[in-house]
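Q: Below is the sequence, then the predicted model.
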Amino acid sequence: MIFDNSLLLSDDQAITADAASTNVIDLGATGTPYGSSVALTRDIGIGGGVPLQVSVTEAFNNLTSLQVQVQTSPDNSTWTTIQGGKVVAAADLVAGYQFDVPYEFPEGTKARYVRLYYDVTGTAPTTGKITAGPVMARQTNNSYGGA
């Protein structure tokens, strides 16, 4: 998979408590088409799904579990969770683990800004990092280099 640096939400981000992704994707303001008096209505849920790759790059310690949530905002200050992945136990949060986060935004999502939110359960971790962002396609094979 290939990340676009301008769309990267977390780049080896240390997660030591509940936290939003370091970066936010700004989908831009909607414009008004020529000859119309009304601006376009945003709906980022129409069309094909946009794969999201969220991977552990450093193993986590201390916490009980971690959940990755997709959040949107109309103003980059008020955030709404629109989807959440499964809650992952600490034992699975090792380097290379790929979160099974939602693949696409629900139809009718009209927000301008998108980010991830990392919801930690249990004791705050002192180690654990994540890299995340939209990709063209996810690498989902579970074994490497052999039969």
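A: It's in. Remember, it's a predicted structure, so these values are computed and weren't measured experimentally. Residues are numbered from 1 along each chain as shown.

Q: alpha carbons only for contacts and neighbour counts from here, please
A: Will do.

Q: Count the residues that sit near the residue nearest to residue 98 when sequence neighbours are not counted.
A: Excluding the flanking residues, the one nearest residue 98 by CA to CA, 6 or more residues apart in numbering is residue 55, at 4.5 Å. Residue 55 has 21 neighbours, counted by other CA atoms under 10 Å.

Q: what about residue 55, which helix or strand?
A: strand 52-58 (DSSP states H and E).

Q: How about residues contacting the helix or strand just after that strand?
A: Downstream of strand 52-58, the next assigned helix or strand under DSSP H and E is strand 63-73. If you take CA atoms under 8 Å, 6 or more residues apart in numbering as the criterion, strand 63-73 is touched by 79-90, 99, 101, 111-125.

Q: Next up, a structure to set beside the first:
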Amino acid sequence: MILDTLTMFSDDQDLAKAAGSYYSDVLSLKATGYTTSKDAPNGVGSDLGKGRAVPLMCQVTEAFTSGGAATVQVALQTSTDEAFSSPVDLMTGKQFSLAELVQGLHLLPEHVPYGSLNYLRIKYIIGTATTTAGKVTADLPASLQSN
């Protein structure tokens, strides 16, 4: 799988945290100063993907552990401003139990849905108990790995 730092939300983001909401880096779909190309969504303005499905990868890279019954749920959010003063959930994944949160698990569907505004981010929701380990990588890859 080809990953690009310009389209990376989280690079092994450590989510060993207390119950609550945590956020990835923000991707600007209106960024300037980048060369535009079909493989660089940060430079294509509001025409993300140009009519094609845009791959999304949000994957557990280190299994989660907890002293309790922690859960993790992930949402892809969009907003008209970088501060996300009025975020909109484009999609929300299922709430995963601790036993399901193993390395390699995909936390969201594999494509960005239609309706993106100027900015995108990932919201990680840790519920019920503190997680003591667990990392996630999320990106808009050039394509998805199928094996």
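A: Alright, I've got the coordinates. Computed from a predicted model, the values in this text were never measured in an experiment.

Q: just to revisit the earlier point, I figured the residue nearest to residue 98 of the first structure was touching residue 131, is that so?
A: Yes - if you go by CA atoms under 8 Å, residue 55 of the first structure and residue 131 touch, sitting 5.5 Å apart.

Q: counterpart of residue 130 of the first structure in the second structure?
A: When the second structure is aligned by TM-score structural alignment, residue 130 of the first structure is paired with residue 136.

Q: got it, and residue 93 of the first structure?
A: Residue pairing (TM-score structural alignment): residue 93 of the first structure is matched to residue 101 of the second structure.

Q: do the same with residue 80 of the first structure
A: By TM-score structural alignment, residue 80 of the first structure lines up with residue 88 in the second structure.

Q: separation between its match and residue 109 of the second structure?
A: According to CA to CA, to the nearest Å, residue 88 of the second structure and residue 109 of the second structure sit 17 Å apart.

Q: Tell me if residue 124 of the first structure really is in a helix.
A: No - counting by DSSP: H, G, I helix; E, B strand; the rest coil, residue 124 of the first structure is not found in a helix; it is coil.

Q: Can you report how many residues neighbour it?
A: Neighbourhood size, residue 124 of the first structure [other CA under 10 Å]: 16.

Q: which residues touch residue 117 of the first structure?
A: Taking CA under 8 Å, 6+ apart, one finds 18, 19, 20, 21, 68, 69, 70, 71 in contact with residue 117 of the first structure.

Q: Please enumerate the strands of the second structure.
A: 8-14, 20-23, 27-28, 54-55, 57-66, 71-79, 88-92, 96-97, 111-112, 119-127, 131-139 (DSSP state E).

Q: tell me what the last one is packed against?
A: The criterion is 3 or more CA pairs under 8 Å, 6 or more residues apart in numbering; DSSP states H and E, and the helices and strands that strand 131-139 of the second structure contacts are strand 8-14, strand 57-66.

Q: and the end-to-end length of stretch 48-66 of the second structure?
A: 38 Å.

Q: scratch that, stretch 30-45 of the first structure is what I was asking about
A: 15 Å.

Q: ok, back up a step: got the contacts of residue 117 of the first structure as CSV, with neighbour count and distance to residue 12 of the first structure columns?
A: Output for these, formatted as CSV (neighbours: other CA atoms under 10 Å; distance: CA to CA, whole Å):
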residue, neighbour count, distance to residue 12 of the first structure
18, 13, 16
19, 15, 14
20, 19, 13
21, 23, 10
68, 24, 15
69, 21, 17
70, 23, 18
71, 20, 20
